Every structure is written in structure tokens, then in C-alpha cells.
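In: can't give you the sequence, but here's the structure:
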């Protein structure tokens, strides 16, 4: 749709949310035509314009008493605003990103408040952070005691991303959901500057502490489910909190450091450098950074996003920080069934087979569900067929919790 391949990845991401009310093909095509050959500024302005238009329509609908239309408009606007911000990632934080993010959150919360089953928005304190969080009662079951799925984001993403990726589908299936913006994610990163941390079990345990005593939460059926980097953070959470009775990792990732050598080879590293990625000398680090800086997508992924979300400022610190995200020596602490997804063309899913073997060896009941390109679900997080992902994952969870 977009003239720029770099913009295509950002601009079409929200199409994955279309089945759940997060985007429309025609809207994205119109934005792409407006952007044309324009750069990051044009991309940002076009998606902000879409968000503003959707908010204006939602305001009109709300004023006329059309709650459903208003809710849909506000929620979709939140995704448009978030999409506008993607190319602006990095430090120092672009003032436009903060303005647009605040519009996105306001629209998201306005939309949630007008749902037929309204959500509860609140802040969860955690050390120096305040994590914006939302308890989403299952559709038509807002007063019933039911299982709770704690949805765990990945890099930099917002609560709205999780809402459309998994929250809507889970709510329709009868699950209450808790979504939050932890360290390195959403407002906690954008506005508070608090980066990711490897010991994410402490973060998720604080979230569970905050909501477990809610009357509608069945504290004996608490599930963690993570997507993207959350495919590592969710099992990490399960390894640190015995209240978790099932874990979903999309895709399953046991040790982020295991992929660093392959990443460096793609940048042109020597075999010796790739075998020892945590000890690059100055010359090697400078040479590899030149490759990263010369590729627009790589620069965004590593420098703008990776450095920012991890709170580092150079390649060697980024590699060392990444290697800290591991489940080595923690697998036997997982006491619940685990589901690992594996999309055919997702590089982050390459280690799922080995992860499953390691979990089985540690006595963890493990299931792997594969997703094929022929199903339209072969990409990262099955993004262009989230409906299929949610059906299979929730069927598995129904069976696990049935007894």
C-alpha cells in the first residue's frame, strides 16, 4: 500500500486489528495515498489526521446518543494515533510523539468507557513506575467470577495493541482480561522513561497482586499470555508466580541471547565476532554500527527502538542487555501448562522447538501450535490472521481450564 517499504510495515500493522475493530482496509489505503512519496513527517501527519477525523465522528455520535458508534470510533482512533508515532521512536523523545500518545490514550479510554461492558482504568504502582492498566470484563459477564488472562506486551507497545490483538477475542470467549503498560512499554516508557527489565516476573506479580482480589476474578484460574517479546516475558512471569495456572507464548522465546550471533552475521560480523557477541572490540562495534546506521529499517529497530526501550546508548550495551533476557536455570520453576506458537516465517520463532524440548525435560506440559504462510498466518505474531491465532489459542486454554 505504501510507496516506502519502511512505512509499509508500520502502516499495514493495524490491518491485523481489523476483525476486532482496530482498522479498516479502505482507511489505510487512503492514508497511504495521502502519504505518497513523503517521509516520516508526512506519515505522522496523515495518521494523526485519520485519528482526528475518527475522534470528530465519535464525538458527534456520542453527542447524538450513539454509544456503540462512538466507542468504535474512539478505539480505532487510538490505533491511528499510535501508528503515527512509530517512525518517531527514540531518544530524545520527540515532543510530537508525546502529544499524539496522549491523544491515543484519551481516545482509547473514551472508547472503553462506552463499551457495552465498560472497562476499569487504573494505575498500578511498581517501584519508580506507575503502570497504566485496564481490567476488561468479559462481554456480558461483567459481574461474574471468571478466569483472568493477564496479557503481556512486548517492546514499546501500548495497552491498545493488546486490546485489539487478544483482548477483544478473549472477552468474547468469556475471559476477563488485564492489560497494562509495564517497563519499556507504552506510557511507562514514553512518558516516564523507564526501560525494559529481564526480571519481568516481578512486574507481572505486582499486576496480579493488584487485581487478584477483585470480585470478578477467579484467583484459582489466572493465565499469562504474551506476544512478540511477551513470548519471553510471559514464561518468565510463570516461572516466578505459582498463581499462574497456564501460560501462552506467541512466539515462545527462551533465551534472547541465543540469537545474537545470527543477528551479527547478518550485519557482516566475522565468525569469531558472532561466536562471542558480548565481547566485540571497538573496531568491530564501529563497523557493525555503520551497517545499522546505513539501513533505515535496521536503524529504527536497533537504535530508535532497541536502544530506547532498553535504556542503552550503544551497540555493545544493547547486546549485553538483550542477553540478560533468559530462562536458563528457571524452566523447572514453571509449574503450569505452556503453549508455544510458531509462525512459519517469523525469525523470533526459530527457537520454539528447542524451547519445547527444554520445557518437556524440565517436566513442563508443553504444547506447540504451528501457523503456516499458506494460512495467511506465517508472519510475526500471525499478524495478518490474528483471528486464527486467537481461535486456536483460546481453544487450547478452554481445554486446559475445563477441569
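Out: Right, received. Where do you want to start? Please read these numbers as outputs of a predicted model, since none were measured by experiment. Numbers count the residues shown, from 1 in each chain.
In: all contacts plus neighbour counts: C-alpha atoms, from now on.
Out: Fine.
In: what ranges do the strands span in the stretch 51-200 of the chain?
Out: With DSSP state E, counting those that start in this stretch as the definition, the stretch 51-200 of the chain shows strands at residue ranges 120-126, 129-136, 146-152, 176-180.
In: Next up, a structure to set beside the first:
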């Protein structure tokens, strides 16, 4: 199908208007049906819940930030959290000498706020704040983990054409071999989020923890300039090699957890790394391309299927990226996808995403698997197809406040379920 420029422009206008309206209506309906509404903007609400869930002692900061946010304004969100991050970091510096515990909690909070300040910046790759805020979050996080009973250890591991980056957290300083959990994130979150969401709870329960990142993920995307790769085992294998050379790791009890789109990345990595003995996928992603496409109207998908890249990208740019009336979730979703997959073309983003399909590797997954299903998740719906196969899979449905994507705002409930399951997985 080939469209003339005039027809394409007309169709773009119709699709853009209907798409923006549909996105806003869908998001408002979803928000109205769920608990814990902190902002009338659904995407802002989700990010506020993430921050709230990671920092149980900082509810006042999050509520204060929510009160001043301007709906659908990325600038409002970024600047509000930048001011909060700077003030919180300054408070941590003051507390560091007289009260190390206060300082640790405050440094963790500052790091979280810097990550929030960065979150909606990725539509402009040349924005220096993408690096400035990340420098702030890393410095604050490093100061926090330096005060843990066993300080967190930052590692850089050579892989195939890039470096895997990670942070190792030991339960104690003994050489006792302990069960160990490797955690990876997905579409947008960082390894620092992995620690706050799941790692700290795992350490409390006697697990050593290693958080890692590869291409497409925050540190590697920024400082190695690499977008996502589908064969995530290239990221994991050097990390497992590193663990195998330590004296405090029980390699017979090595588990892997993937959060959000990490549900695909972890499944793929575990399929090609036999030293992983149990797998947690929360939420899982059966098909990354299909998940992204699910938000597009049929007319737009027809243009994509016809191979009309120029027309497809123009409609996305006009209808979402440069359209102030489009929902914040739609705008951020495209911005983040282009940034993380390192392309300026949404058409190319979808082409790349076609390689991220769990059904291609399920025959290799013969270990115990936990699949978390947030029943109201609209980001990456869980892949129940895996549950229906002849696999050792436990499906856990999260409802109520935990029914958001990856249980945003209620990580303690998800940790009780996932880490409780891991107790019996080996």
C-alpha cells in the first residue's frame, strides 16, 4: 500500500487525534479502577508509586511532589524531582557524620529522586541532564551502599563487544556458600531499582544478590552507547562466571529474576545459561513487539505492515512524540523505546522488537519458573502461554494495590510471594 503525501497527511491527522484521545480515555479509565491514585496523570501516578514502593520512609516527600505536579508536563515532573533530589542529597551530607543510619536512608532517597528526575528526559538524547542526574543518582547510591553491613561492590565484566555492569551484595563477610539471586530490569529501570525493589528483601532472607545491566539499560546505554540486544545471555554469562569464581556462592542454588521487560530478558538468558536453577519472571513478556503494538490503532499497524516507514514514523512523530495532547504514557513509551533501542525511528524500533519472543526459546526452559501476573497490567501483559505449556511453572496473580505493573507501590507483597516461592524452588 502506498499513500500519496496529501492522503498520508490527512490520515495522520485522523489517526493522531483518535489515538491521543483513545490513549487518554484508556489511561483515565484504568486509573479510576485502581487504588492508590496519587496523580490524575496515569503515567505520573505509576512513577510516584514506584518511588513510594522503593522508599517506605519517604511517603511525605512523594505526596508533596505529587501535589505540585502539572498533568502531562514532563518538565514539571523532572524539575520537581530534581529540586527534591538536590535537597535530599544535601540533607544526607549533613547527616553523614553524626548519624550514619539517617545518612544511608537519605542517600538512598536522593538516588531515587535523581532517577525520577531523569525519567522523562529521554526524548532529547543531547540533553546534558540525562548525564548530570545520573551522576547524582550514582554518587548518592554509592554513598548509601558503602554504609551497608557489607558494602555493595560495583563490578565491570568484559562481555561480547560490551561490558556487563553490576553490583554485588553479600549477606555477610564469611566464606559460607550461600544461595544467590541475580536480578535484571527491563525497558527503563536501573540496577539501583533492582536493589530497592527486590534485592534488599532478598538479602534480609539470606540471599547474596547480584544486580546487572547490559545494552539498552541505563548505565550501558549512557556510557557505552549501546541499545538493547535480544540475546541477553551475553550479559548474564560473564556475571555467572564471576559468581562461580567466588567462595561464598552456592552454585547449586543460583536463581535469576527478571522484572518488567526483564521477564523476556531473564527467560532468554536462562534458556542459554544452564547454571541458573530457578527463574522468576515478574511480569513476563511473551512478545515484546506485540506488547508495543498493542497500543497502536489498526490503521497505523496496516501502514507498518505495508512497509511504509516514512509515513509510519511521521504519524508517530506528529501524533505522539510532538503532540502535547497525547497521553504522557504514550509519549514516554515511544521516547524511552527509541532511546533504549537506540533508534530515531519507531518503525525500526518495532522491527528490532520482533526478535524478542519467548516462544522461540521455551523448549530450553526446564527449570522451576515463577510467573507474576499483575491482573491490571497494561504495559507488558503476562505470558500465560508459558503457563499453559508442559512446564514447571507457578502462576501468581497479584490483585488490589499490587495489581499495577510489577506491583508498583506494593513491592513488599510481591517480594513475599516471589522470595517465598524461591525458598522451595530448589
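Out: Cool, the structure landed. Predicted, not measured: the structure shown is a model, and the values here were computed from it.
In: most packed of the strands of the stretch 51-200 of structure 1?
Out: Highest mean neighbour count of the strands of the stretch 51-200 of structure 1: strand 176-180, a mean of 27 (counted as mean count of other Cα atoms under 10 Å).
In: ok, now how distant is the most centrally placed residue in structure 2 from residue 259 of structure 2?
Out: Nearest to the centroid of the C-alpha atoms of structure 2, with distances taken as Cα atoms, centre = their mean, sits residue 189, at 3.3 Å. With the distance defined as Cα to Cα, to the nearest Å, residue 189 of structure 2 ends up 9 Å from residue 259 of structure 2.
In: got it, and residue 408 of structure 2?
Out: 11 Å.
In: Over to residue 321 of structure 2?
Out: For residue 321 of structure 2, the distance to residue 259 of structure 2 equals 26 Å [Cα to Cα].
In: Please say which of these two ends up with more neighbours.
Out: In this view residue 321 of structure 2 and residue 259 are compared by other Cα atoms under 10 Å, and residue 259 has more residues nearby, 27 against 19.
In: which ones are touching the more buried one?
Out: Contacts here follow Cα atoms under 8 Å, 6 or more residues apart in numbering; on that basis residue 259 of structure 2 touches 183-186, 281-284, 406.
In: Residue 274 of structure 1 and residue 237 of structure 1, how far apart?
Out: As defined by Cα to Cα, residue 274 of structure 1 lies at a distance of 30 Å from residue 237 of structure 1.
In: more crowded one of those two?
Out: The neighbour count for residue 274 of structure 1 versus residue 237, taken as other Cα under 10 Å, is higher for residue 237 (25 against 21).
In: so which strand or helix has the more buried one?
Out: Using DSSP states H and E, the element containing residue 237 of structure 1 is helix 230-238.
In: elements contacting that helix?
Out: Using 3 or more Cα pairs under 8 Å, 6 or more residues apart in numbering; DSSP states H and E as the contact definition, the elements that helix 230-238 of structure 1 packs against are strand 146-152, helix 200-211, strand 217-227, strand 244-250.
In: Give me the range in structure 2 that it lines up against.
Out: Equivalent residues of helix 230-238 of structure 1 are located at 262-270 in structure 2, counting by TM-score structural alignment.
In: Superposed on structure 1, what's the mean shift for that stretch?
Out: Per the superposition on structure 1, stretch 262-270 of structure 2 and its aligned residues are separated by 0.8 Å on average (mean Cα distance after the TM-score superposition for structure 1).
In: Please compute how far that stretch lies from its chain's middle.
Out: Relative to its parent chain, stretch 262-270 of structure 2 has a centroid offset of 13 Å by Cα atoms, centre = their mean, to the nearest Å.
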